[in-house]
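Asker: With the input below, show me the fold.
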Amino acid sequence: MKFTVSWRELLLSAAFFVLLFVWYSWPLAAQFTTAFAGVAGNDANQYVWNAYNFHRAVAEGSSPFHTDLLLYPQGSSLVMHTYTPVIGLLNVVLNQEILAVNVALLLSFVLSGVGAYRLCRRWVANPVLCALAGLVFAFSPYKLAHLPEHYHLLLTAPVPFYIYAFLEAFGFENGRLWPRVRRWSQVLLCVGLGLVALLSDYYTLFGLIYFSAGYALYYALRLGQVNWRQWRPWAVLAAVLVVSHVASRLLNKARVFDNDGFWWGGDVAGYLLPPLNSRWLSTAATEALHRNGRVFNTPGSVENVMFLGYALLLLTLWWLVRGRRHSALNDQRADQPGGALPWLTLLFVMLTLPELRVFGKHLLRLPTGLLHYVPFINNIRCPTRFVSMVALLLPIVLFAALDPWLRTRLQPAARTAASLGLLLLVALEFQPQAPPLIHAADVPRVYQVVAQLPGDVLFPVPFGLLDGFHKKGQPDPSDLFYQTRHHKKVPGAYISRLPQSTFDAFDRDPVMHHLLTLQDHPNTVLAAPSAAAVATFLRVYHPAAFVVAPAFRHTPVHQYLRQTMLPLGYRETAIGNYVLLQR
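Answerer: Model prediction:
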């Protein structure tokens, strides 16, 4: 039976998720236009810059997917950058980048919850359990752990609406891979939501692709008709696991490029340990395990977080032992295509664990790990991020069994009370510590002065390049936020996917090479670039100013700038703890 949802229900659920957002992100709601979640020097700064650059490009009539604000003078493409164009489009309307990122996050959290509520109601009559499904998907500890760093991973709103539309759009038959179209309007909606996912985050987009392909394979391989009480299916499963493990090991020995997908892969411990920012569950013992290099390749990183709470873990054990017989997903009729959801939940768990690792012990390379050897697809190299799909599908699988089980045992009032108690328990399990905030007032005063200077180019010290794979110099992500205030172009970049030639170009300019070397290795003895090299540098970059950060004052790179630029007409001023050299 498919349950319908009223607009009143959806509006009430939206109000509930707004309150949750305010609670979990507080005090952000009190500073919505002047602060954003993040820490100085981390990735959060780039999303404010993304919104700023997108609006600036549109206002100037230029392509928002190319910028000369970074890597001046040649600029850079932003096609492969973690760019979140949906936030940029919102900023075209709002014209206030901090407000734009906060509104985008609010909308995504709320719509993610509403969409999961609506999808869950397809099989579950109990609205409280559906609200809990929305809470788990929209506010999973994985997402709340990434809130101060990776906004693109939080833009999950299209996912549950896409899945609902997908189920409405297509009909599948056992033994056939290609479905029949039931409703073309829903097909078009799937395409539109896929486009929104593309403009939000490529992990979200690939989650939808894997869901669609996995759903089709479920019917093509007749997985719903397998009799697991016989020995043959288990023999086939064992053979698949052995072959995939051996094949993966052979590819690894042959040095086939996996883009570090296995290195970034998850550990079962990530499902069991609460994140470091957990308000009530994080302890000295769990924090020590998080930071243990023998358990995780990246100790203390948010990329290890796959925790979904102990209440859901216990419900999962109950479902495996007794709950499956009660599930509303057992109905395999064409209008009830939910039988694939447990299989898809398992698929996404396997995607997070390309190699089955338990507290640092390597046990088995899973078939999903072979995807990391496929060119282009292996750019999806942080597999733990697919836990967001687990957070959507697992509660639906569990509650489709729990709801009828409760109906046969409890009266309506007791059933509602039990459901509310479970919702409150999970809400407390998920509660994070207050997120750190970056405030507009945190921008050093020197950049207010720089904004008033004539000229287009600023050289901050330190500076450099970082694209997620390679690093040259010392790029500071905070410079991206500062640029939204001083509006000057800069020579460095903190940006995704740069060609090696861009890194090499930094060393070809004698002055740039000299600055980077003194910045990174201050004790190096170098011959100063010639006067002709300095003249060429000034002609190419024509810097209006140099800003030396406090940690670099009176270091060799600062002394070189002073010795070289002051005789050429620059003057030096101390502004707070910073040094400004300006024309």
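Asker: When you work out contacts or count neighbours from here on, use the C-alpha atoms and nothing else.
Answerer: OK.
Asker: The closest residue to Val92 other than its chain neighbours: how many residues sit nearby?
Answerer: By the measure of C-alpha to C-alpha, 6 or more residues apart in numbering, the closest residue to Val92 outside its immediate chain neighbours is His55, 5.0 Å from it. Residues contacting His55 under the criterion other C-alpha atoms under 10 Å number 24.
Asker: now swap in the one 3 residues further on and tell me
Answerer: A total of 14 residues lie near Val58 under the criterion other C-alpha under 10 Å.
Asker: does it sit in a helix, a strand or a coil?
Answerer: Following DSSP: H, G, I helix; E, B strand; the rest coil, the label given to Val58 is helix.
Asker: who's in contact with it?
Answerer: If a contact means C-alpha atoms under 8 Å, 6 or more residues apart in numbering, then Val58 has Pro64, Val92 as its contacts.
Asker: any idea how far it lies from Val92?
Answerer: When C-alpha to C-alpha, to the nearest Å is applied, the distance between Val58 and Val92 equals 8 Å.
Asker: now do His558
Answerer: On the measure of C-alpha to C-alpha, His558 and Val92 end up 39 Å apart.
Asker: same check, this time on Ala418
Answerer: Per C-alpha to C-alpha, Ala418 is found 46 Å from Val92.
Asker: Of these two, give the one with the bigger neighbour count.
Answerer: For Ala418 versus Val92, neighbours defined as other C-alpha under 10 Å are more numerous around Val92 (20 against 16).
Asker: residues in contact with the helix or strand where the more buried one lies?
Answerer: Assigning secondary structure by DSSP states H and E places Val92 in helix 85-94. Contacts with helix 85-94, where a contact means C-alpha under 8 Å, 6+ apart, come from 50-55, 58, 97, 100-101, 104, 196, 199-200.
Asker: this one as well, want them side by side:
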Amino acid sequence: MDPAGRVGPEHASDPAQGQFFLAHAVRVVTEGRYPFFTDLMNYPDGVNLMANTSMYGLTVPMVPVTMLLGPPVSFAVMITVGLAGTATAWYFVLSRHIVSSRLAAAVGGAFCGFCPAMLGHGNWHPNIVSQFLVPFIVWRVLVMCRPGPRPVRDGLILAALVVYQVFINEEILLFAALASGVFLAIYVAQRRELLRPAWKPLLAGLAVCAVVAGALLAYPLYVQFSGPQSYSGLKEAVPDHGNDIAAYFNAGSTTLGGDAEANKGLAPNYSEENAFFGWPLVVLLVVTVAWLRRDVLVRSLAATGLIFAVLSLGEELRWRGHDLFPGPWALLVHVPLLDSVVPTRFGLITSAVVGVLLAVATDRALTDRVAEPQRRLRRRAWVAALLIALVPLTPLPYREVGRPPVPAFITSGQWRPYVAPGQTLVPLPLPDLGSSDGLRWAASQNLEFAIPRGYFLGPRNGVDGDPGGFGAPPTVTSTLLNRVASSGQPRSVGEETKRRVEDDLRYWNAAIIVLPVEHRRADPLRTTVEEILGPAQRVDDVWLWDVRPLTTR
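Answerer: Okay, the predicted model is just below:
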């Protein structure tokens, strides 16, 4: 009800970044701004938007909503459409191509769209929960294996889906490709007679897709991997981001049967709960696979889901925080492309597979032709089992907390006389991984002013091609003020530090420094900055330092 004033209790930086990208999409559409790089964040070095989750496949269609209702509302709409759209897309594909019962398709689609893994990302990552193209991508790959091949047509359709998915989230596209490849390999290994008639049309269709999609994506991917502020791999930025084995046996924190306290330590953080099926569902899956073990589809799905569940455990397998032994991911983490994957997210693949398994099993229970008393008993038993397994996973409203409003000094436009084009407005605390209010300030003003630093992925040392990390490399100013903001204690500043801070302000071409009066660390931050730059002036609801005389010499 209040997207601008409420946010999830952790990782508020992700929604702020999403709002920034929504505002940037408006400028791309209405002003023709370059879409793949911006210096409006992390000025003057900028941010490689292809190497970040700029989500143009979502933010561009949302431009009318963003312009009419603002980035916070637009962000909430993206989340809603992403979750519901994913469930609907899976229902559509399942009901038309996999199962005959619409109820079975609804069970599978609902789980794929609203399973604990999707809910875990829902308050933060619209690019992750917007998987509505994934079932169509997977289905088009499978279609290529059928008799009567039309490789050009099929390849063109798949290429269109692939290109669009790249501009939603590349990691999810990689997951869809890996899952499709693993599933097909397992399926064909059990039915080898299918290989001969299938491999030629499949390769032909994939070749057409690769040529067309490759041509369309060549320049954006060049910018991503070789352009300014590009980076190589995220292993050091997300170390040890795997699931605990026990995570699969607990219910998700955002579900009826979940317990956020009990789940602590079983996932990298609250926004990465990519498992959390709960004991009842795990037992039901084991029973289901045993019941339908003669079905090659069920066996292939089960093996695919299990493989990615194991990979989601990361480099070191753990049980409730206790290290057991290295996992298979340790052998793959340095492979190109895979070195940018967050391993816990392989649980998203397992979750989608579970949704399809539930749909197939429900369809078998409802439609298998057996004697009437046995049929009635099977239906009732299956419905009861589904309720026992899935009711604890019923989604609950997200936990939320208040966040500071954008200062009236910003929303009223009082900043405008101070900040000329090419200059920056420096928010305090400085925009960083744990402090993203400045991104919301800029988004609220349609990015009409630039900010230094920010929350983004870039080369850790600021050198193109270095390993990736979060935010800009530390400077004297950022280190000093971050310590003050985290500790709540002002710091004494020597002459050398003062000179280094002034150098940073010149590098950022800063016009003004802005600190909200009501910020919980306002007093120590104000005291520290005043020791460097002299007294602040009170303007409306902020403390202001006009540093133009210093930076425009």
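Asker: Wasn't Phe36 of the first structure part of a strand?
Answerer: Yes - using three-state DSSP, the secondary structure at Phe36 of the first structure is a strand.
Asker: Share the number of residues neighbouring it, please.
Answerer: Around Phe36 of the first structure there are 27 other residues, counting by other C-alpha under 10 Å.
Asker: That one and His439 touch, don't they?
Answerer: Yes - assessed by C-alpha atoms under 8 Å, Phe36 of the first structure is found in contact with His439 at 6.7 Å.
Asker: quick one, strands of the stretch 1-150 of the second structure?
Answerer: Assigned by DSSP state E, counting those that start in this stretch, the strands in the stretch 1-150 of the second structure fall at 6-7, 37-38, 47-48.
Asker: In the second structure, where's the longest strand?
Answerer: In the second structure, with assignment by DSSP state E, the single longest strand is strand 510-516.
Asker: Need the contact partners of that strand.
Answerer: Applying C-alpha under 8 Å, 6+ apart, the external contacts of strand 510-516 of the second structure come out as 407, 418-420, 423-429, 522, 526, 541-548, 551.
Asker: That one against the first structure, how far on average?
Answerer: Once the two models are superposed, strand 510-516 of the second structure sits on average 3.1 Å from its counterpart in the first structure (mean C-alpha distance after the TM-score superposition for the first structure).
Asker: which secondary structure elements does the helix or strand following that strand contact?
Answerer: Taking DSSP H and E as the definition, the helix or strand that follows strand 510-516 of the second structure towards the C-terminus is helix 522-533. With contacts defined as 3 or more C-alpha pairs under 8 Å, 6 or more residues apart in numbering; DSSP states H and E, the secondary structure elements packing on helix 522-533 of the second structure are helix 476-487, strand 510-516.
Asker: Serialize those to JSON lines and add fields for distance to Asn263 of the second structure and mean neighbour count.
Answerer: Formatted as JSON lines, the entries for these read as follows, by distance: least, C-alpha to C-alpha, whole Å; neighbours: other C-alpha atoms under 10 Å:
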{"stretch": "helix 476-487", "distance to Asn263 of the second structure": "26", "mean neighbour count": "17"}
{"stretch": "strand 510-516", "distance to Asn263 of the second structure": "35", "mean neighbour count": "25"}
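Asker: Same list, the ones you listed, but as CSV with distance to Val286 of the second structure please.
Answerer: Conversion of those to CSV gives the following (distance: least, C-alpha to C-alpha, whole Å):
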stretch, distance to Val286 of the second structure
helix 476-487, 47
strand 510-516, 55
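Asker: May I see the buried residues of the helix or strand where Leu208 of the first structure lies?
Answerer: In this structure, Leu208 of the first structure sits in helix 202-220 according to DSSP H and E. Of all the residues in helix 202-220 of the first structure, those buried under the rule 16 or more other C-alpha atoms under 10 Å are 202-208, 210-212, 214-220.
Asker: Identify the residues contacting Trp343 of the first structure.
Answerer: Counting by C-alpha under 8 Å, 6+ apart, Trp343 of the first structure touches Tyr218.
Asker: That one pairs with which position in the second structure?
Answerer: In the second structure, the residue matched to Trp343 of the first structure (TM-score structural alignment) is Ala303.
Asker: again with Leu71 of the first structure
Answerer: Under the alignment (TM-score structural alignment), Leu71 of the first structure pairs with Asn42 of the second structure.
Asker: Over to Val268 of the first structure?
Answerer: Aligned against the second structure by TM-score structural alignment, Val268 of the first structure finds its counterpart in Ile245.
Asker: My guess is its match contacts Trp319. True?
Answerer: Yes - taking contact to mean C-alpha under 8 Å, the distance of 5.4 Å between Ile245 of the second structure and Trp319 places them in contact.
Asker: So which of these two has more stuff around it?
Answerer: Taking Ile245 of the second structure and Trp319 together and counting by other C-alpha under 10 Å, Ile245 has the greater number of neighbours (21 against 13).
Asker: Please tell me how far the more buried one sits from Leu331 of the second structure.
Answerer: If you measure Ile245 of the second structure against Leu331 of the second structure using C-alpha to C-alpha, the figure is 19 Å.
Asker: go on, Met62 of the second structure?
Answerer: Met62 of the second structure sits 40 Å away from Leu331 of the second structure, taking C-alpha to C-alpha as the criterion.
Asker: Settle it for me: which of these two has more neighbours?
Answerer: Neighbour tally, Met62 of the second structure and Leu331, criterion other C-alpha under 10 Å: the higher count belongs to Met62, 20 against 10.
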